[in-house]
Every structure is written in C-alpha cells, then in structure tokens.
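In: give me the fold of what follows.
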Amino acid sequence: MSDLTRAMGISRPSLYAAFGNKEETFRQAIARYARVDMAYVDEALGQPTAYEVAAHYLRSNVEAVTRPERPAGCLSIQGGLAGNPEDQRIIDFLAASRRAGEARFSERFRQAIEDGNLSAAEDPADLARYLAAVAAGIAVQAAGGATRSELQAVAERSLRAFPQTPAA
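Out: You can find the predicted model right below:
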C-alpha cells in the first residue's frame, strides 16, 4: 500500500476514502485488470470456432504476460500464489474469479458443440480446464523469466493438442 499511495501521490486515508479498505481496493484493481489488461478474453470468446477461441486466447495471453512495460506474469495468478494465510479471502476471491473465467470457456465450447465446430465427444469443461492450466503455466513461466518466444512455442505446442475440427 505504501508503494501505491506513493505512486499516486496520496495518503492512505485518501486512498481508502476513494476505494474502500485494502481488500476492496485490491478487488477493484483486479476488476480493472480483467476489463483492460485481459480484454483479449472477451475477444477470444467471440471467435467463430472452438479452435480459434483457444488460439486467440493462448496467443494473446503470451503477449499480455510478457509486455515489456509491465511486470512479467499475471496479477491473478501471482496474487493467488503469493498470498499469506491472512489474505485467504483474497486468495479465495482470485480462485473464484479464475473458475468463473474457466466456466465462460466451458460454456463457449458447449456452444461450439451445438454449432457443429467441435466434436460432441469433447468435454467442454475439460477443454476449458486445459486452457486455464496452460495459460496459468505460461504466466508462471513468464514471471520466472521465460521469454516471449519461448512462451509462444508453448502456446503453439498446446494448440496442436487442441481439437481443430469435429471428428467425422
């Protein structure tokens, strides 16, 4: 909080007056992060096929977690991994946020099955969990120093395992 108030040029009471307590301030920061820095999720979900959803999501994720002007990694992932026991409500909030995102992908893949561009043999929840695991791994690797090109290779390798067309 000291770094934040110093960067904003305001006092803690002013920050809390504007945004609420520390937890509420963090929740608002996460909401903005999702809306602005993760806008690519909505773009991905709007793609015409399940494969294009996955491709847009993973490729955009690599770009987002390796932006040179930002700390490497993902705020949601890093926040969930670095939390202290006294921050359990925040850790739970971040986990619920990630599960909600996963549910959106699951629903989109369910729609892809109905649209006929994903085999009915596929499990939408499994595909969504797969994407979430790959994206989280990419974020952790970025925070650990992996380069954008290394992570692009991970995304492309992962996409080779993603179904592209319905089974005949």
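
In: going by C-alpha atoms from here, please, whenever you check contacts or count neighbours.
Out: Will do.

In: check contacts around the closest residue to Ala55 other than its chain neighbours.
Out: In this structure, Ala55 finds its nearest non-sequential neighbour in Leu159, 6.6 Å apart by CA to CA, 6 or more residues apart in numbering. If a contact means CA atoms under 8 Å, 6 or more residues apart in numbering, then Leu159 has 51, 54-55 as its contacts.

In: if we go to 10 Å?
Out: 51-52, 54-55, 58-59, 131, 134, 153 (CA atoms under 10 Å, 6 or more residues apart in numbering).

In: where do the helices sit along the chain?
Out: Using DSSP state H, the helices assigned to the chain run over residues 2-8, 12-19, 22-32, 40-45, 50-65, 75-81, 88-115, 124-143, 148-160.

In: which one of these is the most hemmed in?
Out: helix 50-65 (a mean of 22; mean count of other CA atoms under 10 Å).

In: to compare with the earlier structure, here is another sequence to fold:
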Amino acid sequence: MAVIGRPREFDRDAALEAAMFLFWRKGFSATSMNDLCDAMGVRSPSLYAAFGSKEALYLEAVEHYVRTQGLRVWGKLAEGATARAGIENLLIAGTESLPKSRATPAGCMAVLAAVGDEWPAAIARVAKKVRLEMLGMLHARLQTAVAKGELPASTDVDGLSRFYLSVFQGMAIQARDSTTQAELRAVAEAAMAAWPGSG
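Out: Take a look at the predicted model:
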C-alpha cells in the first residue's frame, strides 16, 4: 500500500511571493533562513521540503519576479505602435514601478542581482540570463524598427539596445538610492531625447 505524505500546510505560491519580496528588499546574503521562515509563515523543515535550499528558493523567486513584476514593466515595450513609443513606455513604466512604494521594494530585483552582493554561481548565471533577455527584447524591437523603416538602416542596433538597457538599469539602481519618480522621469525624458533623429 502506498504511503501518502502529509498534506502541505501552507500556500506555496503565497510563500514564494513573500520570499520574492524579502529577497528583493534585502538581497540574497542579508536574508537569513529565519527571515524567510518568518516572512513566508513556514517552519524550516517545510521550507526545505518545498524549495530545497535558500539558493534554490532565490532562483525560483527570481523566476517568479520575471513572470509577475518584471512582465508588468517589460510588457510595455511591445505596447507602443513604434519602437520609440515602446521604449518610452518601458522607461515611463520604470519611473512608476522602480521607486519604493507601499506595495514593492525599490529597484528591479533582476538588475539588483548584478550589484552589491556575493552570489553563488548558479544565481549569478540566472541573473545574467535575465539581463541578457532584457537586452534581447530591446534588440528585437529595434531590429524590427529598422526593418520597418522607423530607424535608418545604418542604426547601431546593438549600441542603441545597450544604451536603453543601461538607462533602465541605472534608473533601477538610482531608485534603490531613493531617487524620486519625478527625478527618474527626467532621466527617461533625457534618454528619449537621445533617440536617433530627435536632435
């Protein structure tokens, strides 16, 4: 006769969401297992049984961030009728979502994973992968703009993609330093003024 395990005594999705917000706010190294147990409302054995390890939990939290918080911002890139409008939408969404609010910590979890912490190799790889995916999204949008004639054929698509990713990443780090929404909006406007042909 098969042995049936005890049913899980917590909502795994809600616990993962709580872990995501805690890691986002404190970073990987500064977050202890006790912190995680308290935030997630679980005991240590249950946490390990459900997620395996602190590192595995962080990796899953980053994936959850990308699917939820990240998509809300980066989804704006596809919403503009033109590449310029899409990138402007992305940066404006950043000005609204990156500053600390009652609902979220400051900054972008995927960007913040690049700075200020000693990361296990697996986490560093995943964080880099996410940032490269951001770059790829910008590159694809700009490449399409060249193909459609929105941008000249001579446009340095790689350089322009890296420029706007650097702007977004810089905004995320500045937001962590308590830069206001209005100040971030000024950064976004300056970045859009640098769009090819705007001068």
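
In: TM-score for the pair, please.
Out: The TM-score (TM-score structural alignment, normalised by the length of structure 1) is 0.89; 164 aligned residues with a CA RMSD of 1.7 Å.

In: circling back to that earlier point, turn the contacts of Leu159 of structure 1 into a markdown table, including distance to Leu4 of structure 1.
Out: Below are the contacts of Leu159 of structure 1 laid out as a markdown table (distance: CA to CA, whole Å):
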| residue | distance to Leu4 of structure 1 |
| --- | --- |
| Tyr51 | 40 |
| Glu52 | 38 |
| Ala54 | 35 |
| Ala55 | 35 |
| Leu58 | 30 |
| Arg59 | 30 |
| Leu131 | 32 |
| Val134 | 31 |
| Ala153 | 35 |
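
In: and of these, the nearest to Gly116 of structure 1?
Out: Nearest to Gly116 of structure 1 among these: Tyr51, at 12.3 Å, using CA to CA.

In: the closest one -> structure 2?
Out: In structure 2, Tyr51 of structure 1 lines up with Arg84, judged by TM-score structural alignment.

In: and its match, how close does it get to Glu133 of structure 2?
Out: Note on Arg84 of structure 2: its distance to Glu133 of structure 2, by CA to CA, to the nearest Å, is 19 Å.

In: how close does the aligned residue in structure 2 for Ala143 of structure 1 sit to Met40 of structure 2?
Out: Using TM-score structural alignment, the equivalent of Ala143 of structure 1 in structure 2 is Arg176. Distance of Arg176 of structure 2 to Met40 of structure 2, computed by CA to CA: 24 Å.

In: tally up the residues packed near the closest residue to Thr147 of structure 1 other than its chain neighbours, please.
Out: In space, Thr147 of structure 1 comes closest to Thr66 once its chain neighbours are excluded; the distance is 7.4 Å by CA to CA, 6+ apart. Other residues near Thr66 of structure 1 come to 23 when the count uses other CA atoms under 10 Å.

In: tell me the contacts of Thr66 of structure 1?
Out: Applying CA under 10 Å, 6+ apart, we find Thr66 of structure 1 in contact with 72-74, 138-139, 142-143, 145-149, 151.
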